[in-house]
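> when you get a sec, could you give me coordinates for this:
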Amino acid sequence: MAYVSGPVLKNAATFGGYHVKSIISYIPVLTIWGVAGGAALATFTENWPLFQKTFYEKIPVIGNHWIKEVDPEAAQS
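I've put the predicted structure just below:
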């Protein structure tokens, strides 16, 4: 049997005062909240012209949904 002079202590890796293992365990929850927040933002700003021109018209496949083409003949009358 070997003699141990004291306890063997190890430092846990930290980032900003938080342990890395606890940060990693929060990643799935934060991802779900981030996606839900982005979906809520997209839902509530869909009809705002500034958001339509800045973001939604530039979406590759479905961006044409927000582009409004006015018929020139209908606009004059």
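> switch to C-alpha atoms for all contacts and neighbour counts from now on
OK.
> contacting residues around residue 64?
residue 57 (CA atoms under 8 Å, 6 or more residues apart in numbering).
> ugh, typo on my part, it should be residue 48
Contacts of residue 48 (CA under 8 Å, 6+ apart): none.
> residue 59 too?
With CA under 8 Å, 6+ apart, residue 59 has no contacts at all.
> Proceed likewise with the subsequent sequence, for comparison:
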Amino acid sequence: MRVQYRYNPSVVGFTPQVVARWVPIFGFWGGALGLGALFFLEPIPRVRNVILQKIPVLGSYWDRPVDPNDSPF
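The predicted model follows:
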């Protein structure tokens, strides 16, 4: 009987099979944390104007015009 060696690539102990199993899980939690942070930062005007108003269907929800009486200009 002859011993056959097979190359099993790994980086710091993570094989491609382990990475393929964990990527969807981390992707889901990363997306959930990103959306949570986005809505947590909603009161900041720059986040509202640059990110949230660019959403195609829901962007008008975050459009908050300034009353001309309140505008300093």
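> TM-score for the pair, please.
The pair, once superposed, lands on a TM-score of 0.76 when counted by TM-score structural alignment, normalised by the length of the second structure; 69 aligned residues with a CA RMSD of 1.9 Å.
> who touches the longest helix seen in the second structure?
Longest helix of the second structure, by residue count under DSSP state H: helix 16-40. Residues outside helix 16-40 of the second structure that contact it (CA under 8 Å, 6+ apart) are 9-10, 47.
> again, only this time at 10 Å
For helix 16-40 of the second structure, contacts defined as CA atoms under 10 Å, 6 or more residues apart in numbering pick out 8-10, 14, 41-42, 47-48, 51-52.
> pull up the aligned stretch in the first structure for it.
Alignment of helix 16-40 of the second structure against the first structure: residues 20-44, by TM-score structural alignment.
> that older thread, got the contacts of helix 16-40 of the second structure as TSV, with distance to residue 25 of the second structure columns?
Below are the contacts of helix 16-40 of the second structure laid out as TSV (distance: CA to CA, whole Å):
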residue	distance to residue 25 of the second structure
8	23
9	22
10	20
14	15
41	24
42	26
47	27
48	29
51	25
52	26
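> now the two most distant members of the residues you listed.
8 and 48 (47.8 Å; CA to CA).
> tell me the centre residue of the first structure?
With distances taken as CA atoms, centre = their mean, the residue of the first structure nearest its centroid is residue 34 (4.4 Å).
> from residue 41 of the first structure, how far off is that one?
Distance, residue 34 of the first structure to residue 41 of the first structure, by CA to CA, to the nearest Å: 10 Å.
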